[in-house]
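Trainee: could you look at this predicted model? Sequence included:
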Amino acid sequence: MVPLSDNMRGAALMMGSMAAFTFNDACMKAASDEVPFFQALFVRGCGTILLLLVLSRVMGSLRLRLSRRDWGLICVRTLAETGAAYFFISALFNMPLANVTAILQAVPLAVTLAGALFLGEAVGWRRWLAIGIGFGGVLLIVRPGTEGFNVFSVYALISVGCVTLRDLVTRRLSGGVPSMTVALSAALGVTLFAGLGAAGTDWVPLGARPGLQLAGATVFVICGYIFSIMAMRVGEVAVVAPFRYTALIWALLLGAAVFGDWPSGVTLVGAAIVVATGIFTFYRERRLARPGPVPLRLR
C-alpha cells in the first residue's frame, strides 16, 4: 500500500472535519422540532465546554497567561463567535440545511475582501473578479425579492459577516496563543449568551430523541474541532483548505435524506459559483505564498 502524503492525510482530515460539523448542524436542526432555540444552544454548549475541558487536560494545551492585547482580541473574537452562532443557528432552524451551508461557503471570499479593505492586504484583479462573481453566486442562493427570500436569509448573511470578523481577529492573535484557549473562550461566550436567552424562555423536558440529537451535536462539533486541528498540523493550509467545501456535499445529502429538502437548480448554480470562486481564491493565495488560516468553527 502506498503511504499517504501529509497533504493527503490533511485533506482526509479536513473532509472528516466538515462532515462532523455538518452532522452537528443536522442534529441541531432536527432537535429544533422539540427543543426551543436557546435551550438547545445552551445544552449543547454545556456539553461542548465539558468535553473541551477534558480534551485540554489530556492534551495539556490550555494556557490562560496571555498578553492583554491577546485577551482583548479573544474577547472580540468570542463576541463575533456568539453572533455567528445566534444568526447561523436561527437560520438553520428555519431554512433548508443545504441553503444555509451554501451561503456560509462565501466566508473565504468575505475574509479576502475584508482583509483587503480593513487590513491593507494586497488583492490582485483576479481575486477581486472572483470575489465579485462569488457574491453574485450568493445572490442566486438567497434571491432577494423572491418568494423564498425571508428574514432568515438575512440572518445567514449576517452570520457570514460575524464569521468574517472572527477570522480576521484570529489572524491578529499572537502565534503562541493555544487554539484550545481560543476555542474554550468561544464556547463559554456562546453558552453564556444562550443561558441568558434560555432564562427568559420556557424550557421543555428533554425526551430521548432530542436528548440524543443534542448529545450527537456535541460529539460531532468536538470531532470537527479535533479533525480540523489535526488537518492543519499535517497538511499545508493552502492545499487542505479547499476541502472545506465538502461540507456542501454532506449538507445536500443530509438535507435530502433527513429533512426531504433539495435545493432548486438556481440555488445549486449559485452554490457552484461560490465554491468555484472560493477554490480559485485559495489557489491564488497559494501561488502568492500568502495562505490564510482556516479557523475553528464552534457554531
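Mentor: Here it is on my side, so go on. Numbering: from 1, shown residues only.

Trainee: contacts and neighbour counts: CA atoms only from here.
Mentor: Fine.

Trainee: what packs against the helix or strand where residue 227 lies?
Mentor: Using DSSP states H and E, residue 227 falls within helix 208-234. Judged by 3 or more C-alpha pairs under 8 Å, 6 or more residues apart in numbering; DSSP states H and E, helix 208-234 is in contact with helix 6-31, helix 37-59.

Trainee: let's bring in a second one:
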Amino acid sequence: MRGLALMLLAFFLFSAVDAQAKYLTQTLHPLQVVWFRQLGLLVAVLGLLAAQGVSILRTAHPRLQLARGALAGLSAAAFIFGVSYVPLADAVAVAFIAPFMVTVLGALILREPVGFHRWAAVSLGFAGTLIVIRPGAGVVHPAILLVVLAASLFAARQIVSRYLAASDRTITTVAYTALTGSALLSLALPFVWQWPATGTELLLLAGTAILAGLGEFTLIKALEVGQAAVIAPMQYTMLLWGTFYGWLLFSQFPDGWTWVGAALIVASGLYTLHRERLAARRHRATG
C-alpha cells in the first residue's frame, strides 16, 4: 500500500510538472523549460555526490550510462516541444505507447522472447495510437509525432536500463541520467535563454524543478518498497490528471475518439504488465 501511494504521488507530481511546462512554453522556449525540469533532479544528485562521494558514479558500462542520460534528456525535450502544440491529455495518451514499444525493442535488441499475447497487446496499442493521432485527418497537430518520438526514446532508455540493472546500482543510473541530461541541455541553453519576465514565470520555473525532483525521488522510493509489477499500472492515472489540467488551465478536453484510443493504449499497457508479472512468477517458480 505504501508503494501504491508513493507511485500515485509520483505521477501526480509529474502531471503537475507537465501542466506547468505546457503553460510556460507559451512565453519561454521549450528547451529552457526542459532545462529547469532537469534542474530538480540535478540538484538532488549533486547533494548525493556531496554526501556519498563520487563512488556512486562507479559503473561497469560508462558509455551506456552516458547514452541513457542522453536519451533521457532528448526524450524530455521532444515531449515538451510536442506538448507545447498539442492538448495535454492527447500528449499523455500517446506517450503511453512506451510500454509496448519496450516490448518491441526488447525483442529486437535484447532478444527477449515475446509470445502471441504480447504481440497482440502491441497491435492493440498501435491501433489505439492511430485512433488518437488520426493521421491525415488534420484533427491533431503534427507535433504529436514529437510525443511519439519522446515515447520511443523513453522506451530505448528503458531497454538500456534493463541491461544496466545487472551490473550498476539504481543510484548510479539516476546520477548519470541527471548529469548527462543536464549537460546536454545546457549546451543549447545560451541560444534560447530568456529571463523570466514576470514573477509567475519565475515561480513556475522553480516549481517545475522542485516538483520534477520530488517526483523522481518519490518514484524511486515507490519502486524500493513496492513490487514493480503491482504498482506500475498507477502510471495511467497521468491520463486523468492530464485531462483535468488540460481542462482547467487550457480549456481543452479530449473528444470521444481520443478516449477510445486512450482506452486501447491503456488496455495494451496493462495487459503487457500482466504478462510480465506472470512471466516473472514462472521464473521465480522454476528458479
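Mentor: Received, thanks. Since we're looking at a predicted model, the values are computed, not measured.

Trainee: map residue 72 of structure 2 onto structure 1.
Mentor: When structure 1 is aligned by TM-score structural alignment, residue 72 of structure 2 is paired with residue 81.

Trainee: count the neighbours of that match for me.
Mentor: By other C-alpha atoms under 10 Å, 27 other residues sit near residue 81 of structure 1.

Trainee: go ahead and confirm it touches residue 188.
Mentor: No. Assessed by C-alpha atoms under 8 Å, residue 81 of structure 1 is found out of contact with residue 188, at 10.4 Å.

Trainee: check which helix or strand the aligned partner of residue 186 of structure 2 in structure 1 maps to.
Mentor: Under the alignment (TM-score structural alignment), residue 186 of structure 2 maps onto residue 195 of structure 1. Residue 195 of structure 1 belongs to helix 179-199 when assigned by DSSP H and E.

Trainee: the inter-axis angle of that helix versus helix 208-234?
Mentor: Orientation check (axes from the mean of the first three to the mean of the last three C-alpha atoms, to 10 degrees): helix 179-199 of structure 1 against helix 208-234 gives 160 degrees.

Trainee: what packs against helix 179-199 of structure 1?
Mentor: With contacts taken as 3+ C-alpha pairs under 8 Å, 6+ apart, helix 179-199 of structure 1 sits against helix 37-59, helix 68-94.

Trainee: how far out from the middle of the chain is that helix?
Mentor: 15 Å (C-alpha atoms, centre = their mean, to the nearest Å).

Trainee: equivalent analysis for stretch 98-115 of structure 2, please.
Mentor: Per C-alpha atoms, centre = their mean, the centroid offset for stretch 98-115 of structure 2 relative to its chain is 18 Å.

Trainee: likewise stretch 53-70 of structure 1?
Mentor: Centroid separation for stretch 53-70 of structure 1 versus its chain: 22 Å, with C-alpha atoms, centre = their mean.

Trainee: with stretch 271-286 of structure 2 instead?
Mentor: Averaged C-alpha coordinates place stretch 271-286 of structure 2 at 23 Å from its chain's average position (C-alpha atoms, centre = their mean).

Trainee: cool, and stretch 227-242 of structure 2?
Mentor: On the basis of C-alpha atoms, centre = their mean, stretch 227-242 of structure 2 sits 12 Å off its chain's mean C-alpha point.

Trainee: structure 1: matching residues for that stretch?
Mentor: Alignment of stretch 227-242 of structure 2 against structure 1: residues 236-251, by TM-score structural alignment.

Trainee: can you check stretch 269-276 of structure 2 too?
Mentor: Counting by TM-score structural alignment, stretch 269-276 of structure 2 pairs with residues 278-285 of structure 1.

Trainee: how about stretch 111-125 of structure 2?
Mentor: Going by TM-score structural alignment, stretch 111-125 of structure 2 sits over residues 120-134 in structure 1.

Trainee: then stretch 27-36 of structure 2?
Mentor: Residues 34-43 of structure 1 are matched to stretch 27-36 of structure 2 when aligned by TM-score structural alignment.

Trainee: what residues sit buried inside that stretch?
Mentor: Of all the residues in stretch 34-43 of structure 1, those buried under the rule 16 or more other C-alpha atoms under 10 Å are 35, 37-43.

Trainee: need the contact partners of that stretch.
Mentor: With contacts defined as C-alpha atoms under 8 Å, 6 or more residues apart in numbering, stretch 34-43 of structure 1 is touched by 28, 31-32, 90, 190-192, 194-195, 197-198, 201, 203-204, 206, 210, 214.

Trainee: may I see the helices and strands packed on helix 179-199 of structure 1 arranged in JSON lines, with distance to residue 252 of structure 1 as well?
Mentor: JSON lines is the format used below for those (distance: least, C-alpha to C-alpha, whole Å):
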{"stretch": "helix 37-59", "distance to residue 252 of structure 1": "23"}
{"stretch": "helix 68-94", "distance to residue 252 of structure 1": "14"}
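
Trainee: for those helices, which one ends up most surrounded?
Mentor: Greatest average neighbour count among those goes to helix 68-94 (a mean of 21), per mean count of other C-alpha atoms under 10 Å.

Trainee: angle of that one against helix 6-31?
Mentor: Counting by the same axes, to 10 degrees, helix 68-94 of structure 1 lies at 50 degrees to helix 6-31.

Trainee: I'd like the next helix or strand past helix 68-94 of structure 1.
Mentor: Once the chain leaves helix 68-94 of structure 1, the next helix or strand it forms, by DSSP H and E, is helix 97-104.
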